[in-house]
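**Student:** okay, structure incoming, though there's no sequence with it:
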């Protein structure tokens, strides 16, 4: 793409190539956010089968000559069978800072886990800060910093300084997007909006969601359900639920430790921790090309 990837323009520390700062109309009015939302809506709700991207982040958003955003890199994407709503991994794929807590626990990717990552991406675009470690010395996660500002009624302080100094950003739009980003990255998947609603909020055809002033606690197992942790459940015909045991709380504790670890890895690729099934990959390569040609 002529203008590279989104991260090159958002995070410009030690930028030897002097990439252009994206002003508000480019980030929002000219639809970097809307373009990506539309692409994700397409693979979630319009393509003939549900496709989970599983690695939404700024470096996977490509910018064309007019700075329109294009959802790219479907290398970790999975096509979901007609009768199913999820894909279960042996390990955890994606990038830390964008990984939904329930996926870290259950290894089960859904449309909700993509929505979580998209919410974090919105926060990065509006704040100009990376998802991990760059927002504030007190908070490892950008999400936690923005939620703290929301609780302090200081949400506009999260907006990128470059946008504020330019003076062209719209405060109402910024607040709406920050609230949407928080809603999408709610720790509990049942509280997140679908991409259908996300697109409507971005287009300003419906109000932003109500977001609590305090970040909700991550509930595991989800209320009323016991999520399956079996690595083979994706091959057994559906999004089954089973009785969990003490290992669930152990994994949850590991996730909480990861959130607070200074040694957190910035990216974990499935090639490092996930065994890929050759026959599935061969079949899905053709589907991935088909999707990318429609989204890019």
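**Tutor:** Sure thing, it's come through. As the structure is a computational prediction, the values presented were derived from the model and not from experiment.
**Student:** only C-alpha atoms for contact and neighbour calcs from this point on.
**Tutor:** Will do.
**Student:** now the strands: where do they sit in the stretch 1-150 of the chain?
**Tutor:** 51-52, 61-63, 69-71, 78-79, 87-88, 108-109, 132-136, 139-141 (DSSP state E, counting those that start in this stretch).
**Student:** name the helices or strands packed onto the last one?
**Tutor:** Translated: strand 139-141. Packed against strand 139-141 by the contact rule (3 or more CA pairs under 8 Å, 6 or more residues apart in numbering; DSSP states H and E) you find strand 132-136.
**Student:** tell me where the stretch 151-296 of the chain has strands.
**Tutor:** In the stretch 151-296 of the chain, no segments count as strands under DSSP E, counting those that start in this stretch.
**Student:** which stretches of it form helices?
**Tutor:** 161-166, 171-184, 195-202, 246-259, 270-273, 278-295 (DSSP state H, counting those that start in this stretch).
**Student:** for residue 161, find the nearest of the strands of the stretch 1-150 of the chain.
**Tutor:** Closest of those to residue 161 is strand 132-136, at 12.1 Å (criterion: CA to CA).
**Student:** and the comparison structure, right after this:
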């Protein structure tokens, strides 16, 4: 069995986003372009595909970049297909990646399109800041989400922006504030409070559209959260492991 992919010469997003010598390639315009393309891809999976698909393992290493830095969602080994009007499912086996799993999935095994929206919000913050969500151990912040939340409440969003893009960001400060607010809405603790990806796309494309104020951020995401439930973790930060089962 051979899986054939379109050739993506720029590899994956993490090769630029988290590599100090490559960060400069992703200026603010490219980051906006990647966020927008990523959102459009997720919109197709959730709404326009013949069968609704929940990816369950969205992360920087699963976003491939073509020659023009257009993002493509990859690695559907953990994806689930929803039929008919099905919107939510439950599993006893938790699969995914630390730092990107929604709380209801990590705690109760419940996953839905809102689980992907949560991961989208995490990755959106990573693209904006150039920091990994799980790279805050040993600091006063448990994760990037808490760090972003505190800066947003203080009105200090500029401190969150990746320093390699700050010189070009002077005319984009209001856009940066808006993007951070959208990403924080996506990582609300209660999935009911998170927007659907179609609403996210509308907010990204229309700077006149009103955006709700984030209310209840998930402040504990990752190993500490998952450890409260006895489950099998099938993916870590840099690698995805899939269990193949006959349908």
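**Tutor:** Received it, and whenever you're ready, just let me know what you need. Keep in mind that this is a model prediction, so the values were computed, not measured.
**Student:** TM value for the aligned chains?
**Tutor:** The TM-score (TM-score structural alignment, normalised by the length of structure 2) is 0.84; 230 aligned residues with a CA RMSD of 2.5 Å.
**Student:** got TSV for the strands of the stretch 1-150 of structure 1, with mean neighbour count and distance to residue 6 of structure 1 too?
**Tutor:** Supplementary listing: the strands of the stretch 1-150 of structure 1 in TSV, determined by neighbours: other CA atoms under 10 Å; distance: least, CA to CA, whole Å:
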stretch	mean neighbour count	distance to residue 6 of structure 1
strand 51-52	28	21
strand 61-63	23	5
strand 69-71	26	8
strand 78-79	21	23
strand 87-88	22	28
strand 108-109	25	24
strand 132-136	17	16
strand 139-141	20	20
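**Student:** mind putting the ones you listed in TSV, distance to residue 291 of structure 1 included?
**Tutor:** Shown next, in TSV, are those (distance: least, CA to CA, whole Å):
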stretch	distance to residue 291 of structure 1
strand 51-52	9
strand 61-63	15
strand 69-71	10
strand 78-79	10
strand 87-88	18
strand 108-109	18
strand 132-136	30
strand 139-141	31
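**Student:** aligned partner of residue 76 of structure 1 in structure 2?
**Tutor:** Counting by TM-score structural alignment, residue 76 of structure 1 lines up with residue 78 in structure 2.
**Student:** ok, back up a step: which one, of the strands of the stretch 1-150 of structure 1, ends up nearest to residue 292 of structure 1?
**Tutor:** Among the strands of the stretch 1-150 of structure 1, strand 69-71 comes nearest to residue 292 of structure 1, with 8.1 Å by CA to CA.
**Student:** so what's residue 143 of structure 2 up against?
**Tutor:** 133-137, 219-221 (CA atoms under 8 Å, 6 or more residues apart in numbering).
**Student:** 6 Å instead, please
**Tutor:** 133-134, 136 (CA atoms under 6 Å, 6 or more residues apart in numbering).
**Student:** same deal with residue 125 of structure 2?
**Tutor:** Residue 125 of structure 2 neighbours (CA under 6 Å, 6+ apart): none.
**Student:** now it: how far from residue 61 of structure 2?
**Tutor:** Distance, residue 125 of structure 2 to residue 61 of structure 2, using CA to CA, to the nearest Å: 15 Å.
**Student:** how far does stretch 125-145 of structure 1 sit from its chain's centre?
**Tutor:** With CA atoms, centre = their mean, to the nearest Å as the basis, stretch 125-145 of structure 1 stands 14 Å off its chain's centre.
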